[in-house]
Structure formats: C-alpha cells, structure tokens
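A.B. asks: Predicted structure and sequence below. I'll ask about it afterward.
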Amino acid sequence: MSASADAIVQRGIEAEDDPYRLTKDGVMEPPVGWRHSLKHLGPGLILSASIVGSGELIVTTTLGATVGFALLWMVIFSTFVKVAVQIELARWCISTGQPALTGYNKVGPHVGRLSWINLLWALMALSKVLQMGGVVGGVALAMSILLPLSGPPMGATSITIWTVIVAVGSIALLYSNKYSRIERGAGILVVIFSFITIGIALGLPFTPYAYSMDDIASGLSFAIPAGAVGAAIAMFGITGVGADELTFYTYWCIEKGYARHVGPNDGSEAWQRRAKGWISVMYKDAFLSWVIYTFGTIAFFIMGAAVLNPQGVVPQGNEMITALSRMYTDTLGQWAGTVFLLGAVVVLGSTLWAAVPSWSRMYVNLLAEMGVLEWRDTAARLRWIRIFTIALPLIWGAAYLFMRSPVLMVQIGGIATGIFLLAVVVAVWHLRRTETDPRLYGSGAFNALLVVSSIAIVLLGIYTGLSALKLV
C-alpha cells in the first residue's frame, strides 16, 4: 500500500474512533457502582493535575503566608462551590457530544461568528498567557536552583536556559496528544504530589511550626482580614475548579468516551438509561478529583500559614521558590530543600502537563467556531492541536522571561478567571434550558446546590470585576 493510501486509511480509522462523533457503533452500557466504574474514571485526574499546581503552590501558599489561618474557610468554599457548575456543564457535554466552547457560542448576542462569551474567553486566554508563563517560570526556577547552568542559580543565563528546556520538553512529551498518555501522566503526578504535600502538612504539629485546633477554628470564622481582599479574590478564581478547568473538563469527558458510549440521542428509553449511567460515572470522577484537589489546597494553605506567616516570609518575584522552600527546610532541615524543589517541579509540571493539551483543544475549538476549520474533521483538528502544542509552551516561556514575576503573573490569571466564571454560569443555565434533555436533570438536592453555587459565583465575580476596576 502506498504512503498516501496508508494516510487515507489512518484518517479513516481516526474518524471512526473519533470521540467527538456520536455513532451507534460507539454505544456501550454504563458500569454500575464504584468498583466497576474505576477503570472509566480519568478526566478528573487531568483536572486535578491542573488545579493542584499554580493555584495551590503559588497563590494559596502565598495567601496563607500573608494572612495566616484567617481565610481557611475561603479555601474550602472555593474548592466546593464551583463543582455543581462543573458537573452541569459536563452533563450537557456528555448528552450532546459537544465541547464547551461550542456551547458557549450558542449564547447570544454575537459579534460576527463569535458569541460574547467566547470573546470574553479570548480575553481571559490572553491573561492566562501570564499565568502559564508563571508556571513555566516556576519550574525553570526550581530546576535552575537544583542544577544551575552557565552561572549562578538565580542568574538570568541559567534561568533562561532552563525556561527553554522546560518549554521544549513540554512540547516533546505532549506532541502526540494521546488521551491515554495524558491521563496516565496526570495520574502519576497527582499521586506523587498528593502524598508528599498532605504528608508534610499533617506532620507539621510535630515540628517547631506546629498549629493547633484553635488555629484551624479561627480560619473558619467567615471573615476576610483588611488588606487581603485582592489575594482572596485571586484565590477564589484560581483554586478549585477555575473557569478554564470548568471549560476543558468537557473535552476530557468526551475524549474518555463518555459521550460516545451514550450515543446519539434518538429519544429512546435506552438512550436515557445510558446517558444517566455515564453521567453517574462522571459524578464519581468529579467527586474523586474534588477530594484530591481540596486536600491538596488545604495542605498548601496550612503550610503557608503555619510556617511562612509567623516569620513574615511572603513569596514574591523570582524569590518565590526559595521563599516557598522555607516551608520544608524550616520544618525538616536543609536536606528537605532538595526534596521541595523536586516536589515543585512535579507540582508545577503537572499543571503544564494538563494545561498544554487542554488549552490547545480550547484554542482549536475557538478557531472552529470562527470557521477556520471543521471541528469534526479529525485530521484537521489533530493537526491544529499539535500546532498549538508547539506554540503555547514557547509563548508562555517568552512571557515569563519578559515579566519574571511568577506570583504576580499567576494572580493576574486568577483574577481574570474569577471574572470569566460569570460568563460560564450564564452559559451553563442557557444550555441546561435549551439543550439538556430534562430527563437527565440532577436531583432536587443537586439542583439546589447548583443554584447556590451559581449565586455565589455571580456575586464574587461581580465583586472581582468591580475590584479590578477600582470601584470597591
């Protein structure tokens, strides 16, 4: 067979197995119960890998260092309140086989081919260049301290070289964009940093930086200290499921096969049964990821509050990594500094591992809505995704080398994410009303939680916007 014929056959196979194409051939009965569902979980691991990274290691720890235990309640609230919106968007996605930006584009009014929500998404994506640049910079800083190249660890030459290595390495590892590889890598990274971080946080009571139950209780008093509003808002936007994670979770639910196994909606009772079954699997996946990133977030916050705050150490600029390493060296000894740096590479690297393929898919989806390509053209979609897989790490790395302030860069992205959450809530309710089959709606308790979550996100989103405009 000729090379061109091989390529045609390969494209045919890809199209046949394309999770974004709903056919009767892809239908599969859903598993029942946790034991049978475990092998079908996975999108939440990618979500957790993204979440327990820049937000937790940088923003949450910095917040704990700034205000002590006072905002512990906000950490818990931030991770919990957005889950219902995440699930509702994924419910629509699984029942229709469509990814988030396709749904966003159905909410008018439009400017040209794009809805106002997708235009707002594009603005958020620009701010996220800074946030992801901060993540690339964090990995490069940790590697430069571990193994300086051509100069001192904090010197421009070594940091620049490591930034290039991190960007190029991300491209090499993720270029294939195979779902199975992305899920497996995310799972390994999540297990490593979860055990390390939670273990150290639980071990703090046996060190000179012990915290008490009174400290924990003081952090649950539902108050925001003066001067901490901006940091709290950034944390709400970036910790837990942010607007970007809410959005890209839909792509991974589809690529795991949930929508394909449900099949096209023929209105039958069998379709309804399959849809409810696979949505139930998604519930389990979302719950597992919530447990992982909630405990990871609390652990980072407690370390910042218990170790850094009493010493007046607040991570800033390129000294972020060395300041954060104090959480480990001050509790376990100097040897733990190396362990922390390796941990920082794993934690921030996990964010890159999840973010590069996730953002690549979202950018390509936006181009499809603009008419640049046909989203269901499997070969064209993969080609464009790989183009962004190459471009994004290079752009993010360049952004860091230009700005060189990881904490500020990540906080800017967090504020933009908080504002965009407003638009996501509008889209979720629109799609629920116009496209989600009413037979698939959640229980009364879930619907009540969805209302509460939506109101909380809207109020905090409005406050975020007014704060950004210096109106409050």
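C.D. replies: Cool, the structure landed. Residues are numbered from 1 along each chain as shown.

A.B. asks: okay, CA-based contacts and neighbour counts for the rest of this
C.D. replies: Fine.

A.B. asks: Could you pull out the helices in the stretch 151-300 of the chain for me?
C.D. replies: 156-174, 179-203, 213-218, 229-238, 243-256, 258-262, 269-303 (DSSP state H, counting those that start in this stretch).

A.B. asks: what's the most buried one of those helices?
C.D. replies: Among the helices of the stretch 151-300 of the chain, the stretch with the highest mean neighbour count (mean count of other Cα atoms under 10 Å) is helix 258-262, at a mean of 29.

A.B. asks: I'd like to know which elements that helix is packed against.
C.D. replies: On a contact count with 3 or more Cα pairs under 8 Å, 6 or more residues apart in numbering; DSSP states H and E, helix 258-262 meets helix 83-96, helix 269-303.

A.B. asks: on that earlier part again, which one, of the helices of the stretch 151-300 of the chain, ends up nearest to L38?
C.D. replies: Ranking the helices of the stretch 151-300 of the chain by proximity to L38 (Cα to Cα) places helix 269-303 first, at 8.6 Å.

A.B. asks: Which other helices and strands does that closest one contact?
C.D. replies: Here helix 269-303 touches helix 43-51, helix 61-67, helix 72-81, helix 83-96, helix 179-203, helix 258-262, going by 3+ Cα pairs under 8 Å, 6+ apart.

A.B. asks: okay, now L382: neighbour count?
C.D. replies: 17 (other Cα atoms under 10 Å).

A.B. asks: ok, and it, which helix or strand is that part of?
C.D. replies: helix 378-403 (DSSP states H and E).

A.B. asks: Direction-wise, compare that helix with helix 156-174 and give the angle.
C.D. replies: Following axes from the mean of the first three to the mean of the last three Cα atoms, to 10 degrees, one obtains 170 degrees for the angle between helix 378-403 and helix 156-174.

A.B. asks: can you give me the offset of helix 378-403 from its chain's centre?
C.D. replies: With Cα atoms, centre = their mean, to the nearest Å as the basis, helix 378-403 stands 17 Å off its chain's centre.

A.B. asks: let's bring in a second one:
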Amino acid sequence: MSQDEESTTATVRDAPTTTMGILRNVGPGMILAGSIVGSGELIATTRTGAEAHFDFLWLIIIGCIIKVFAQIELGRYAITNGKTTLAALNEVPGPRLSLPVGKRRATVNWILLYWFLMFLAILGQQGGIVGGVGQAMAISVPLTEEGKAYNEQVAQKIVRDVKKAESANASSEEKHALKAEIAQLEAELETQGSIPKANDDVYWSLILTLAAIFLLVWGKFSFIQRFSVFLVAAFTLITIANLFALQSYDKWSVTAEELRRGLSFGFPAAEEGSRNPLITALATFGIIGVGAAELLAYPYWCLEKGYGKYVGKRDDSDAWAHRAKGWMKVMHWDAWGAMVVYTFCTIAFYLLGAAVLGRSNLLPEGSEMIQTLSAMYQPVFGSFTQNLFLFGAFAVLFSTFYVAIAAQGRLAVDVAKVSGIAKLDETGRQQGLRWMGVVLPTLSVLCYVFFPKPVVLVLIAGTMQAIMLPLIGFAVLYFRYKKSDERLQPNKIWDFFLWLSFVGFLIVGIYQTYAKLFQ
C-alpha cells in the first residue's frame, strides 16, 4: 500500500519510539524546506546580503529559528483536533464579514480576510519564482537569437563587475592584469551596444508552468515529499561546498571580523538614494525559514501524512493522550530537523550574497536576476559556474514553485469549505485540488508575463507575509491558552519562547506596516 493510501485509510496507532522509527515518519518539514529554499533563500536572502553585507546575519538566523515555535503550535492544534489551519484561524474571536456568494453566504473573520490578500501576493511571488526558473532555462537553452545575444551581453557585464571587485583587493601586478581584462570587456560591451530585448524567459516560464500543472494534477504526498527532498538536498550541498571553498580565496573569503559584525545585532547604514537594507531584510524575514505561508501550510501536510488520523478523535482517555504525545514528539523531530536543514542553507546563501554580490555591488533584479546570482559561484567554479548554478537554480526554484502551489491549492480549496461557499467531501476536495493545480500556476505565471520583475514580486509577498506573522502569533497564543488540551500543554520555557516569537512577529509586522504607509 502506498503512503498516500495509508494516510487516507489509517486507523489510530501509537507513534514510533525508536529514532529510526521516528525518522521514517517525518516528512512534512522537508516539504516545507522544498518550498522555502527557493524564494526565501536563493532570491530574498542573497538580495539582503548584497544590500546589507554581513550586518544582518543575526536577523537572518533569528528569522529561521523563531517561527518554529508557532509552527509546532499550529501543528499541535491540527493533529489533536483534526482541524485545518484556516478552520482553526476562523475560530479566533474578532470582527467577521459575511457576504452572499451565489446561493450561499461566505463568513470569515478578520484573519482570513487578510490571509486572502496575502494569498493574492503569494501568487505573484510564485510568478516571480517560475520566472526565475524560466530565466535559468533561457540561459541554458535560449529559444531565439535575441535570447542568445542577451545572455552573452549580460554574462559579460557581470564578469566585468566581478573583475572590478577583485581588483579592489588585488596586488599591483594583479590589478594591472585585471584592468586590462576590464578594459577589454568594456570595449566589447560598448561595441555590442545596448542589451537586446528577449522574451525567452517568458516562453520558458509558460512551458515550465505546463509541466508543473501536470505534476500537480498527478502528484500526491509521497511524490511531493521525495521530489522536494532530492532537489533541495542537491543544491544545498553544492551551495555549502561553494561557501567553504570560497574561504581559500583571499579576495572573497568571509573573515572572522565580518562574522563577528554579522552576529553583533548591528544595523547597516542606509546609503543615500538607495533602498534601505532594513526594509529588504524585514521583507526577507517574512519568507525565510518558515514564512507565514509555510506556517499556515504545515498543518495540512501533517494531516496528509496521517498524524491526525493516527492520533484519532480527541477524547478524555489516557490512550488518546498517549498517542497524541507520541505523534507530537514525531512532529517536533520533523519541524526542528527541517529547521536545521534550511537554516544552514539560509546562512550559506546570505554569506555568499554578502561576500560576492555585496563586494561586487551586484543586485539581483529584473530579467538579469539569475545571471547576477550565478556570480556567487564564479570565484570557485569559474567557467563551470553557469551550468552548475543553472542546475541548482532550476532544482530549487522549480521545487519551490511546485511545492508552494501545491500548498496554496490546499488552502484555496479549504477556504471555500471553511467560509461556507462550498460543502466538500473528500471526493470534492480532491477534485478541487486538481482544479487548483491548473488555475493557480496559470495565474502565477501571468503575473510574471505582465510584470517580469521576480525580486519585486517576491519581496512584495515577503512584506505581506511579514505583516501576517503577528496575526498568526496572536492566533497561536489563543490556541495555546484557550483551546489546548491540558494533558498536552508545554512547559513554561516553551511558553516563554512562544511569547518571544510573538513579540518578534509583532515588531516586524508593525515596522513593515509603518514603512509601507509612511516611508
């Protein structure tokens, strides 16, 4: 029997107690990692490193760790009550809105109203991600002559900028050689004229969206889990190896002083006429590690894995409490294990962005995003850089697009049920997921087609998710103190960190709101 069938027909059973048994039952966290490493780490984190250099390393690390407490609380509520995230959030007290939708009335509370706005921004974010995959493919396999010419000129431009950064710390002999190379590159660029317009990235984005639609309609939990783990693991290992190899180059190595500065809770100064790095960092905070979107999606993957069915319907028996505690332990392993994976990956991307992009004054943006990001691998891998990075970018970004759309499809179907728009049994839910597997990728890629600025799309969604975090934090505290089973309540140390995460969410949310309204 497949894992998907087991999740559907599972009866209550005790959780495994051995380490190997627990490891065989983890999985939801790695699905999240598959959707995290792309937009948060590869795009937003490197951009923050490029702008803030090493100063915000501390904020990046906190952003990865602090959200896990809320993640586990949402998972706790889901598997012990058998309720999805949106159903749970709709129980939080506060203003409610009821509107006629056809012959039914949709009734949602204030948190779900904001979630819908964030959901729309996330579609744009996924458009930026599939656009990034399209850029990677357009570089690897250009479809037009304009695309080939565009790739060559952008690549030369980036090589020139990296050479300029190298010359800043080079010896006098090396500077002379580098100046000659830079002059030659600039002469070639001047001869070629302006960079030609090419739409190969758009064409590839449309092709890849069709591939994603096929996988979304056909794929199920076990396939999504294996697919995500393979792609993320491959590029994570390459990235970490690249960072360590970079230490052998004096011009690019990360020094102990830079690490000390990055961990000293300092703030970089905003340069006049440029974007405030703090704004970028806080937008990044919303999507690195477990972002707001992943926090909301995690309980769905836990339920599909079977945790809720294994625990069984909540009752007052000791057997139920024993099962719930056991599967909560499995979920802790799952959540914290995934956190270790994506935190190491996030740190690696941030340091690469600061060490290479920051020193080269390169900012990944627009249709040059992927070409610019590939510069992080150039000092170590040289001429092999592009092929290596393009494989990694495709692996991570396509995995992110695929997994994130799968998660958002589940929330989109669920909100129809939770709000009262539709009454869905399991058959109706599966049919809805197949429809969402077509509709959501299509809407996402159209965002990129009409607004081909992937970094902007990702950071807009990051801002919306950062504002969503305090709402989630409030809901989590409500579940903890008003809805949790006394037999499963955590200790005071856990409560302290839960409150600490809420305070962190609140600060980020308030600052982002203020920045958007008044700056």
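C.D. replies: Received it, and whenever you're ready, just let me know what you need. Quick caveat, the model's predicted, so the values are computed rather than measured.

A.B. asks: I'd like the helices of the stretch 151-300 of the first structure written out as CSV, with distance to G397 of the first structure added.
C.D. replies: Converted to CSV, these look like this (distance: least, Cα to Cα, whole Å):
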stretch, distance to G397 of the first structure
helix 156-174, 6
helix 179-203, 21
helix 213-218, 38
helix 229-238, 20
helix 243-256, 19
helix 258-262, 34
helix 269-303, 25
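
A.B. asks: and I76 of the first structure, which of the ones you listed is closest to it?
C.D. replies: Using Cα to Cα, the nearest of the helices of the stretch 151-300 of the first structure to I76 of the first structure is helix 269-303, at 6.9 Å.

A.B. asks: what's whichever helix or strand comes after that closest one aligned against in the second structure?
C.D. replies: The element immediately downstream of helix 269-303 of the first structure (helix or strand, assigned by DSSP H and E) is helix 320-332. Per the alignment by TM-score structural alignment, helix 320-332 of the first structure matches residues 369-381 in the second structure.

A.B. asks: okay, how far is it across that stretch, tip to tip?
C.D. replies: Using Cα to Cα, to the nearest Å, the end-to-end distance of stretch 369-381 of the second structure comes to 19 Å.

A.B. asks: Same check on stretch 260-269 of the second structure?
C.D. replies: Stretch 260-269 of the second structure: ends 17 Å apart by Cα to Cα.

A.B. asks: cool, and stretch 227-245 of the first structure?
C.D. replies: 28 Å.

A.B. asks: which residues are contacting that stretch?
C.D. replies: Residues external to stretch 227-245 of the first structure that are found in contact with it (Cα atoms under 8 Å, 6 or more residues apart in numbering): 47, 50-51, 55-56, 59-60, 63, 66-67, 71, 74-75, 78-80, 82-83, 86, 224, 290, 293-294, 297, 411-421, 424, 460, 464, 467.

A.B. asks: Just the buried ones from those?
C.D. replies: 47, 50-51, 55-56, 59-60, 63, 66-67, 71, 74-75, 78-80, 82-83, 86, 290, 293-294, 297, 411-421, 424, 460, 464 (16 or more other Cα atoms under 10 Å).

A.B. asks: Quick one: map P43 of the first structure onto the second structure.
C.D. replies: In the second structure, P43 of the first structure lands on P28 (TM-score structural alignment).

A.B. asks: roughly how far apart are the spatially closest residue to its match that is not a sequence neighbour and Q71 of the second structure?
C.D. replies: Once flanking residues are discounted, P28 of the second structure sits nearest to W301: 5.2 Å by Cα to Cα, 6 or more residues apart in numbering. Computed as Cα to Cα, the W301 of the second structure to Q71 of the second structure distance reads 12 Å.

A.B. asks: got it, and P277 of the second structure?
C.D. replies: 27 Å.

A.B. asks: again with P470 of the second structure
C.D. replies: The gap separating P470 of the second structure from Q71 of the second structure is 13 Å, by Cα to Cα.

A.B. asks: swap in E186 of the second structure?
C.D. replies: In terms of Cα to Cα, E186 of the second structure sits 50 Å off from Q71 of the second structure.

A.B. asks: got it, and G382 of the second structure?
C.D. replies: According to Cα to Cα, G382 of the second structure and Q71 of the second structure sit 40 Å apart.

A.B. asks: Quick one: residues contacting the aligned partner of L173 of the first structure in the second structure.
C.D. replies: Superposed on the second structure with TM-score structural alignment, L173 of the first structure falls opposite L215. With contact set as Cα under 8 Å, 6+ apart, L215 of the second structure has these partners: Y402.

A.B. asks: Which residues outside stretch 501-514 of the second structure are in contact with it?
C.D. replies: Outside stretch 501-514 of the second structure, the residues that touch it by Cα under 8 Å, 6+ apart are 66-67, 69-70, 279, 282-283, 463, 466-470, 473-474.
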